[in-house]
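Asks: my questions are about this predicted structure, shown below with the sequence.
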Amino acid sequence: MRAVGVTRFGGPEVLTVLDVPDEPLGAGQVRVRVRAAAVSPTDTHLREGAYAGRDPVTTPPWVPGMDAAGEVVEIGPDVDRVAVGDAVMGIVVPTGAHGGYREDLVLPAASVARVPAGADAVAASTLPMNGLTARLSLDHLDLAPGSVLAVTGAAGAYGGYVVQLAKADGLTVVADAAEADEQLVRDLGADVVVRRGDDVAARIRAEFPDGVDGLADGSVQDALVLPAIRDGGRLATVRGYRGDGSGRVEAFPTRVRHYAENAGALDRLREQAESGAVTLRVARTFAPEEAPEAHRVLAAGGVRGRLVITF
């Protein structure tokens, strides 16, 4: 089976098309013929070797990718969520050669859901990881309907899903955006849009002088955004930031691995995609041989929607 991965860590140029063996199928698992795998910043970190210390596999190759979509070609014992032939999307926790950038992929049945009605594999591959990350952040924040949530990086994949899921939860959303992205962020559902930048906390406070109840920091500004949050408010982060230690704001690092087998949350995302509550956004597709270019495009910034490798 073809895969895109690395045999040594480094820049985008180390990505190459590899031949990898099929993975064994066990109880409670499904085999997916992957048609599309979305590209994320986590993939670039894996490629660079940032996770080598936590990966129990110490020999190459290593295959990135946390999102995949395709068709079920085999199911193991004790699987009743999906059937052979179903179009599915899934979240992947990469380990060694087990990653989303491969044609044949075995996943826990709880990590897959049917593709939203009306969506193809490319569009569906953009939802699982970032959608579940956004859902987990909101679950950490646990804000009551009517509360005010701020979102940084709102035009990005994670931030966009946070905005849409927060609106579905009945929250008031203030989000940041560059001038070119303001209409996009409004279209996603933000009630108030402020200009992005290092002074975003002051801009949010200008709109909500008492501070917001919670903030999801998709732009990874960490301490810079803390002043926007009221005393006793909550912060959801995506790179492990735990706050300034003052106790004024409670910080929740969001680790999507904790939701990788949350079948209920994944099914709910499918339903919300079908209803239009969340939007599947594809920016560009790439052949497996073009994976290095996909990583370069992502690193250059400004991507709106997801980059997707197609098999």
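Replies: Looks like it arrived, so ask away. If you're wondering where the values come from, they're calculated on a predicted model, not measured in any experiment.

Asks: make it CA atoms for all contacts and neighbour counts henceforth
Replies: Will do.

Asks: who does the lengthiest strand in the chain touch, helix- and strand-wise?
Replies: Under DSSP state E, the strand in the chain containing the largest number of residues is strand 29-39. If contacts are counted by 3 or more CA pairs under 8 Å, 6 or more residues apart in numbering; DSSP states H and E, strand 29-39 sits against strand 67-75, strand 104-108, helix 121-124, strand 306-310.

Asks: kindly reformat those as TSV containing mean neighbour count and distance to Thr95.
Replies: Formatted as TSV, the helices and strands packed on strand 29-39 follow (neighbours: other CA atoms under 10 Å; distance: least, CA to CA, whole Å):
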stretch	mean neighbour count	distance to Thr95
strand 67-75	25	14
strand 104-108	24	12
helix 121-124	26	22
strand 306-310	26	19
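
Asks: I'd like those as a markdown table, with distance to Thr133 appended.
Replies: Formatted as a markdown table, the helices and strands packed on strand 29-39 follow (distance: least, CA to CA, whole Å):
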| stretch | distance to Thr133 |
| --- | --- |
| strand 67-75 | 12 |
| strand 104-108 | 18 |
| helix 121-124 | 15 |
| strand 306-310 | 15 |
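
Asks: closest one to Asp142 among these?
Replies: Closest approach to Asp142 among the helices and strands packed on strand 29-39 is made by strand 67-75 (25.6 Å; CA to CA).

Asks: pasting the second one now:
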Amino acid sequence: MRAATVSRFGGPEAVEITELPVPVAGPGQVRIKVAAAALNPVDAAMRSGVFGGGDGARIGLGWDVAGTIDAVGDGAGWAVGDRVIGLATGHRTPLGTHAEYAVLDADAIAAAPATLNDIHAAALPLNALSALQALEMLALHPGQNLLVTGAAGGVGGHAVELAHHRGLKITALASASDEEFVVSRGADHFLSRGRTPTPADFDGVLDAAMLGRDALAAVRDGGTYIGVWPGQEPQPERGIRIDALDVRADSAQLAVLARLADTGALLPRVAQTHPLDAAATAHARLAEGGLRGRIVLVP
């Protein structure tokens, strides 16, 4: 089967389409015939060596997946033919989801949203799980004030939607051209990028744009700051609790998110699709920036 991999770190040109054996589902696992798989910034980070390695071992790319189960390991609890979404977390693994087949643990998948096609369903898992788990880390209560930076991005956009669903008062920070979108998804207030939030005005901030200290300054004394890239969060001050998300696969949470997508509460956005064989081209387009929505690879 074909899979997008890297055997050396670098730019988009490092991505190779290689022939690999079709993987086998072990106990508690399923094999998914991949219909679509989103391309995320974490894939670019893996490709460029942010997570280390570099010993020449081949690394598979891709975390998000949507497709149909075609093989089931002992005790997995799923059936051949089930349409699912899933998240394959982990770094430096030999096979990711940017492939014709992917093997995932049964607790890393959920039934795909019935109202979404595979391409849009594939854009949901990583970004929506990241937003949900970051909000859980923030532990804010209905009526409290939340600042979301990067509010028009994959994680930030879903954070706005989920925070609205939880009854939080949301200020969204994004480019001026994104105001209509983020307000339509549940933001109560909007700040265009470049404007400074009111200092010490928010109970919490989800810093999806990785603004660091500029975002931290908006948090009240004793509030909470959650970043999205471990190791990049600012130093604590003013009694603010500071943490960073390390997203994990969770089938129960994925199932909740799929149901929310079916109600329209979550809207995964797709900017472009590319065939799997053009994965390097897709990486190059991701590197250019400016997209609203995910690039999705189709085997």
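Replies: Perfect, I can see it now. Since this is a predicted model, take the numbers as computed values, not measurements.

Asks: quick check: TM-score for this pair?
Replies: The TM-score (TM-score structural alignment, normalised by the length of structure 2) is 0.95; 297 aligned residues with a CA RMSD of 1.5 Å.

Asks: hang on, the earlier thing: among the helices and strands packed on strand 29-39 of structure 1, which is nearest Ala155 of structure 1?
Replies: In terms of CA to CA, the element of those nearest to Ala155 of structure 1 is strand 306-310, at 11.4 Å.

Asks: what stretch of structure 2 does the closest one fall on?
Replies: Aligned by TM-score structural alignment, strand 306-310 of structure 1 corresponds to residues 294-298 of structure 2.

Asks: mean deviation of that stretch from structure 1?
Replies: With the two structures superposed, stretch 294-298 of structure 2 lies on average 0.5 Å from its match in structure 1, counting by mean CA distance after the TM-score superposition for structure 1.

Asks: on that earlier part again, can you list contacts of the helix or strand following the longest strand of structure 1?
Replies: Downstream of strand 29-39 of structure 1, the first helix or strand assigned by DSSP states H and E is helix 41-48. Helix 41-48 of structure 1 is contacted by residues 5-6, 9-12, 14-15, 51-52, 62, 64-66, 295, 298 when judged by CA atoms under 8 Å, 6 or more residues apart in numbering.

Asks: and helix 41-48 of structure 1, which residues are buried?
Replies: Residues of helix 41-48 of structure 1 classed as buried: Asp43, Thr44, His45, Leu46, Arg47, Glu48 (neighbour count, 16 or more other CA atoms under 10 Å).

Asks: just checking, Ala252 of structure 2 touches Ala110?
Replies: Yes: at 7.4 Å, Ala252 of structure 2 and Ala110 qualify as touching, with contact defined as CA atoms under 8 Å.

Asks: so which of these two has more stuff around it?
Replies: Ala110 (25 against 13; other CA atoms under 10 Å).

Asks: and the aligned partner of that one in structure 1, what is it in contact with?
Replies: Correspondence of Ala110 of structure 2 to structure 1, assessed by TM-score structural alignment: Ala113. Shown in contact with Ala113 of structure 1 (CA under 8 Å, 6+ apart): Arg81, Val82, Val88, Met89, Gly90, Ala263, Leu266, Asp267, Arg270.

Asks: could you single out the nearest of these to Glu23 of structure 1?
Replies: The closest of the contacts of Ala113 of structure 1, once distances to Glu23 of structure 1 are taken by CA to CA, is Gly90, at 16.0 Å.

Asks: distance of the counterpart of that closest one in structure 2 from Pro275 of structure 2?
Replies: Matched to structure 2 by TM-score structural alignment, Gly90 of structure 1 sits across from Gly86. Distance from Gly86 of structure 2 to Pro275 of structure 2, counting by CA to CA, to the nearest Å: 20 Å.

Asks: and for Ala36 of structure 2?
Replies: To Pro275 of structure 2, Ala36 of structure 2 is 9 Å away according to CA to CA.

Asks: so for these two, which residue has more residues nearby?
Replies: Using other CA under 10 Å as the criterion, Ala36 of structure 2 and Pro275 rank with Ala36 on top: 30 against 13.

Asks: you'd agree the more buried one is up against Gly62?
Replies: No: with contact defined as CA under 8 Å, Ala36 of structure 2 does not reach Gly62; the gap is 10.5 Å.
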